[in-house]
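**Q** Sequence and predicted structure are below.
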Amino acid sequence: MDNSNAEFGSKLKELRNKKGFTVRQLALQAGISNSYLSQVENGKRSIPKPATLEKIAKGMHVPKEDIFLMAGISNGNDAPEWATEKDFADLEKYLNDNTKKNFEGAVLDDEAIQATLGFLRGYFWQRVIQNDKASEMTQMNDKIKNDINTIINRYHTADPFAIADKLNIDVVYAPFKQEPKGMTFNYGDQPVIALSNEIKESNQRYFVVAHELGHAVEQADLSAYYTARDHWKRELEVEADKFAVALLSELYVEQHDEMPRNWFDLVHEYGFPIIGE
């Protein structure tokens, strides 16, 4: 067992108890599974990624910086491995444009400047990661666009639960553990979508059912895609994500009579993944 994992888990458990949350309560608030949180607290899992740490912090109603500090990281300050020369050039310009040597007439000391730089770097890389993943998930091919338009025109809704019902696709809840959040399988010739009990009361169920509906609609001829090669799995999951993004964006318009302003509108409304996780 990694000592750093155990140390973080112990501190997290202590803070959770201090805030008066049970494991189940915090997991529900943070949108993660009970078993995963328990394993983290017991040092049996690695320290979560920054996006998951942020969800835990939000669930406990504490500043995310407190959880980051507990985890020994500085607000996502490190550059992703795939960062390009252009990314670093953009970072340099961004820092030069935003780092102040004084504030309201008071000259900042080196420690204050370094703290400012650390925060700005962390924010910069977080947005680079968000933009990269959001771009990947929102670039749809014509087939997905046409399929979604056909479905909405036929059934007069973009609600994935209503559409599944119209397509005679059963949506059931299953006692999955940490993963998966959902899966699609066939009963005879009919696809069935199973969602984890863990998300039954969470808005995340909308994104997961829309993602699985994407598998059922776009990959209906691939009955064994879960055993496909790794790169196929990646391609099929991305395709299902794109289907979910497009469908739920239309549902947002249907329910609010306006386009979502940004990705976080969809995170809040339908449990979209927090980009960077």
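**A** Thanks, I have it.

**Q** okay, CA-based contacts and neighbour counts for the rest of this
**A** OK.

**Q** Packing partners of whichever helix or strand residue 163 is part of?
**A** Counting by DSSP states H and E, the element that carries residue 163 is helix 160-166. Counting contacts by 3 or more C-alpha pairs under 8 Å, 6 or more residues apart in numbering; DSSP states H and E, the secondary-structure elements packed against helix 160-166 are helix 142-155, strand 170-174, helix 204-218.

**Q** Take this one as well and set it beside the first:
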Amino acid sequence: MKVFGEVIKKARNVRGLTLRELAEKAGISHPYLSQLENSKNNNPSPQIVFNLSKILEIPLEEIMTVSDFTDEMIYELRTYNDFPKELIEENKRLNEALELYIQMENYFFRGIGKCYLNENLRVLRKSKDITLTDLADSLEVTQGFLSHVETGKRGMSNKMISVFSDFYGVSISELLFKDLREDERELRIQELERELASLKGLD
């Protein structure tokens, strides 16, 4: 699906958007968007493709024509495009709730999996270049509370977890049970590769 990433990257650059800016508009993480643009992730959901085409003002048919999508993916995209968006959003919320329920049941009652809440809060804050002071002001909590939460020295209420989820634009399921440090490492590797390529160009 190499062409899809190239189309998205070119359209993003034409519109003067950074990876972070486009990712925030599309409701995805910037490391994930970077993977799409560099063809390191070949399985975007129909919703993500649709959102990117809308934000970048690229006709969906054009994306399907130039991209190396499978017939199944094209069918899903056309179905998604024709389906009432309010039902899609409702179904998305139901799927996220079901996924969260299963993960919580596995973690709390079966001892399966790991909770990454504390680590993810730190990763998300640093990825957005937000200081503890600024975050404390935005959420109207103390810096001490945030510091203790990020280091795992204290827990949080369900309401506060929901607040962090909304603030960072990630699902509660991702916030609790997805290791976002992997995204951080992938982005850092790509940054180092670009720096190395730049240094080689100076030789």
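**A** Alright, I've got the coordinates. Remember, predicted model here, so these are calculated numbers, not experimental data.

**Q** Quick check: TM-score for this pair?
**A** TM-score of the superposed chains, computed with TM-score structural alignment, normalised by the length of the second structure, equals 0.42; 131 aligned residues with a C-alpha RMSD of 5.1 Å.

**Q** which of the helices and strands packed on helix 160-166 of the first structure sits most buried?
**A** helix 204-218 (a mean of 24; mean count of other C-alpha atoms under 10 Å).

**Q** Please work out how many residues are found near the closest residue to residue 133 of the second structure other than its chain neighbours.
**A** Across the structure, with C-alpha to C-alpha, 6 or more residues apart in numbering as the measure, the residue nearest residue 133 of the second structure apart from its sequence neighbours is residue 143 (6.1 Å). Residue 143 of the second structure sits with 16 neighbouring residues when counted by other C-alpha atoms under 10 Å.

**Q** what comes into contact with the helix holding residue 163 of the first structure?
**A** With contact meaning C-alpha atoms under 8 Å, 6 or more residues apart in numbering, helix 160-166 of the first structure is reached by 151, 155, 157, 170, 171, 206, 209, 210, 213, 247, 248.

**Q** again, only this time at 10 Å
**A** Residues outside helix 160-166 of the first structure that contact it (C-alpha atoms under 10 Å, 6 or more residues apart in numbering) are 151-152, 154-157, 167-171, 191-193, 205-214, 216-217, 244, 247-248, 251.

**Q** Just the buried residues of that helix, please?
**A** By neighbour count with 16 or more other C-alpha atoms under 10 Å, helix 160-166 of the first structure contains the buried residues 160, 161, 163, 164.

**Q** between the residues you listed, which is closest to residue 237 of the first structure?
**A** Each of those was scored against residue 237 of the first structure by C-alpha to C-alpha, and residue 160 proved nearest at 17.1 Å.

**Q** show me where the first structure has helices.
**A** Chain-ordered helices for the first structure, with DSSP state H as the definition, fall at 3-19, 23-30, 34-41, 50-60, 64-71, 85-98, 110-138, 142-155, 160-166, 204-218, 230-256, 263-270.

**Q** just the ones you listed: most buried one?
**A** Comparing those by mean neighbour count (mean count of other C-alpha under 10 Å), helix 204-218 comes out on top with a mean of 24.

**Q** packing partners for it?
**A** Counting contacts by 3 or more C-alpha pairs under 10 Å, 6 or more residues apart in numbering; DSSP states H and E, the secondary-structure elements packed against helix 204-218 of the first structure are helix 142-155, helix 160-166, strand 170-174, strand 182-187, strand 190-196, helix 230-256, helix 263-270.

**Q** immediately after the longest helix along the second structure, which helix or strand?
**A** Ranked by number of residues, the top helix in the second structure under DSSP H is helix 85-109. Sequence-wise, the next helix or strand downstream of helix 85-109 of the second structure (DSSP H and E) is helix 117-127.
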